[in-house]
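> Provided below for reference: sequence and predicted model.
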Amino acid sequence: MTAEEYQQWQHELAVGYAAEKVRAGNWPEEGAYDRALADSASRLPDGLGTEGMLLLAGEVDGSLVGRLWIGLTHPAGVADCAFIYDIDVIEARRGEGLGRALLTAGEEAARARGAAALELNVFGANPVAAELYRTSGYRVVSQQMRKDLRKDADAPVAAAPEAIRRAAAAYDRAAFAGDPGSLTGAERDLATLEADLYLSRAKLAHARLITGTGDHSEESSLLDRALTLYRGIGDVRGEAEALCWIGIYHQFVLNDDPAALPYLRRAADLAPDPLLRSYALRHLGIAAHHAGDLPEARALLEESTTLRREAGFIIGVAANLVGLIYLAAAEGRDTAPLITEARELATEAGATSILAQVEEAAAQAA
């Protein structure tokens, strides 16, 4: 970082850190910003020149897209383990997979300086970050848990999504202080929230179809709205997930593989994380199976299964094994190892529906 970048980063870091601490219930809102600044200063007494600290700026085509702060000495004294104090992508470039790129670059920088491991803390109120770290190979080594004992803990205001709170704050700054600087970011946050809601509602509609428990007629329109919103804000991951589910809708609901394939292929190309890519590959494999291309179907399902194993998605592995059992039987290969593993995984996960599918596949393979 340059000195100018460092000063701007310190301000933004304190704003974000204070907000997370307040949201997590660790600090009161009053004085949180000053407390966050002091906390950062205590760890960086010499600013950019603080020994044992990597203060890195991520750039794309010469433009700043994010910052990364790594301590080469673990704050708790863990031997040979570096520690990520902060990783951040600037607001205008979020949703492009840059957070994962920064994380990978940070891992390489720490490894080059002798670190054998890298740790970080993530707040429970930040599930997006937690998912990024989980799918990047990080595992939980300790965990704090809390239950709110206040009688009004479930009040709507307390449960309001952060995007709505930020929109309210942006309005106040614009209306009462004449500062419109936060409006664009707040509008993007709300668009992301709206898109996430449409996609989530579409998944629930699909679940109603699968279980035969209610109306699912709005699934297609909800997916189309989500896709439009994700594209409008440049959220690549959201676009990929919406495309994948539109493909699944065409394949599963409309029984139209030719219409599903372009969506699924595009989703596989765009997917920034292994788990989402595994979904697209799974359904491309199903389409290949329907078309009678057994080698292609097997290759796609096996690649999807590998990604799901790496992500720890046990139920998803069991679901893929069902398809691989059918393929093995059609190709005259031994199905027993696949059946055994699928039963074990489905039983372990408590996935009774998948277990029933395993037994059906095993019966047909016998």
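Nice, I can see it.

> use CA for all of it now, contacts and neighbours both
OK.

> Show residues contacting stretch 67-85.
Stretch 67-85 has contacts (CA atoms under 8 Å, 6 or more residues apart in numbering) with 9, 52-58, 86-89, 102, 106, 110, 113-121.

> Narrow those residues to just the buried residues.
9, 53-58, 86-89, 102, 106, 110, 115, 118-119 (16 or more other CA atoms under 10 Å).

> Now stretch 309-328: buried residues?
309, 311, 314-328.

> Can you list which of the residues you listed are found in strands?
In strands, defined here by DSSP state E, there are no members of these.

> Show me those that map onto helices.
Counting by DSSP state H, the buried residues of stretch 309-328 place 309, 311, 314-328 in helices.

> coming back round to it: just the ones of the contacts of stretch 67-85 in helices?
Per DSSP H, the subset of the contacts of stretch 67-85 in helices is Trp9, Leu102, Gly106, Ala110.

> put this beside the first:
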Amino acid sequence: MSTLRAMNDTEFKQYIDKAIDNYAKERVKAGNWSEEEAILKSRKEYTELLPKGVKTQDNYLFSVVDKNEVVGMIWLNKEDDEVGFICEINILKKYQGMGYGKYAMKEIELVAKNLGLKKIELHVFGHNKTAINLYENLEYTVTNMCMSKRLL
């Protein structure tokens, strides 16, 4: 049976470098950053968002665990008294498509409710069709849309 468990320092150390790298790649793929600047910008954002790692105030990082094995993670930021923001959900590749993402999303909603939050928001890259489908199936709606076109 799957559970959400507060991420510990060891898990955070294993997570953070991969997260920085993945975020940089996603920003490059989305056309937001150049490859040359991506890692530096990504590292800067994570350092600003999580200066104290798992102990950063108003941030809740969880490992998604199944049979004592970490299969992914989810991170909720409490933006204010009513709104939470899912900064990241990441299910390891070999566990994708097995329901862990859906499970983590439903569990983080319970965490948010227990924190007294009234709404959860998130960002999804436009090219991530799998995530978009998951969020739509969980009744998330588009509230903003940013579009771009490369001029050659």
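Cool, got the structure. The model shown is predicted, which means the values in this text are computed figures rather than measured ones.

> rewinding a little: let's have the ones in helices among the contacts of stretch 67-85 of the first structure in a markdown table, adding distance to Glu344 of the first structure.
Formatted as a markdown table, these follow (distance: CA to CA, whole Å):
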| residue | distance to Glu344 of the first structure |
| --- | --- |
| Trp9 | 49 |
| Leu102 | 37 |
| Gly106 | 38 |
| Ala110 | 39 |
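
> Which residue ranges of the stretch 1-150 of the first structure form strands?
53-60, 63-71, 81-89, 117-120 (DSSP state E, counting those that start in this stretch).

> Give me the mean deviation of the last one from the second structure.
Between strand 117-120 of the first structure and its aligned stretch in the second structure, the superposed structures give an average distance of 0.3 Å (mean CA distance after the TM-score superposition for the first structure).

> Which part of the second structure matches that strand?
Using TM-score structural alignment, the residues of the second structure aligned to strand 117-120 of the first structure are 119-122.

> Contacts for that stretch, please.
With CA under 8 Å, 6+ apart as the criterion, stretch 119-122 of the second structure contacts Glu82, Val83, Gly84, Phe85, Ile86, Cys87, Glu109, Ala112.

> Tell me how many other residues surround Thr2 of the first structure.
10 (other CA atoms under 10 Å).

> try the one 4 residues further on
Other residues near Tyr6 of the first structure number 17, with proximity taken as other CA under 10 Å.

> what's the answer for Leu4 of the second structure, then?
Neighbour tally, Leu4 of the second structure, other CA under 10 Å: 20.

> Go over the secondary structure and confirm it is in a helix.
No - looking at Leu4 of the second structure with DSSP: H, G, I helix; E, B strand; the rest coil, it is strand, so not inside a helix.

> Map it onto the first structure.
That one, Leu4 of the second structure, aligns with nothing by TM-score structural alignment.

> how close does the closest residue to Leu4 of the second structure other than its chain neighbours sit to Lys129 of the second structure?
Leaving aside its sequence neighbours, Leu4 of the second structure sits nearest to Val64 (CA to CA, 6 or more residues apart in numbering; 4.8 Å). The span separating Val64 of the second structure from Lys129 of the second structure equals 22 Å under the rule CA to CA, to the nearest Å.

> swap in Leu76 of the second structure?
With CA to CA as the criterion, Leu76 of the second structure and Lys129 of the second structure are 21 Å apart.

> ok, these two, which is more surrounded?
Leu76 (23 against 11).

> what does the more buried one align to in the first structure?
Under TM-score structural alignment, Leu76 of the second structure pairs with Ile70 in the first structure.

> same thing with Leu110 of the second structure?
Per TM-score structural alignment, Leu110 of the second structure is aligned with Glu108.
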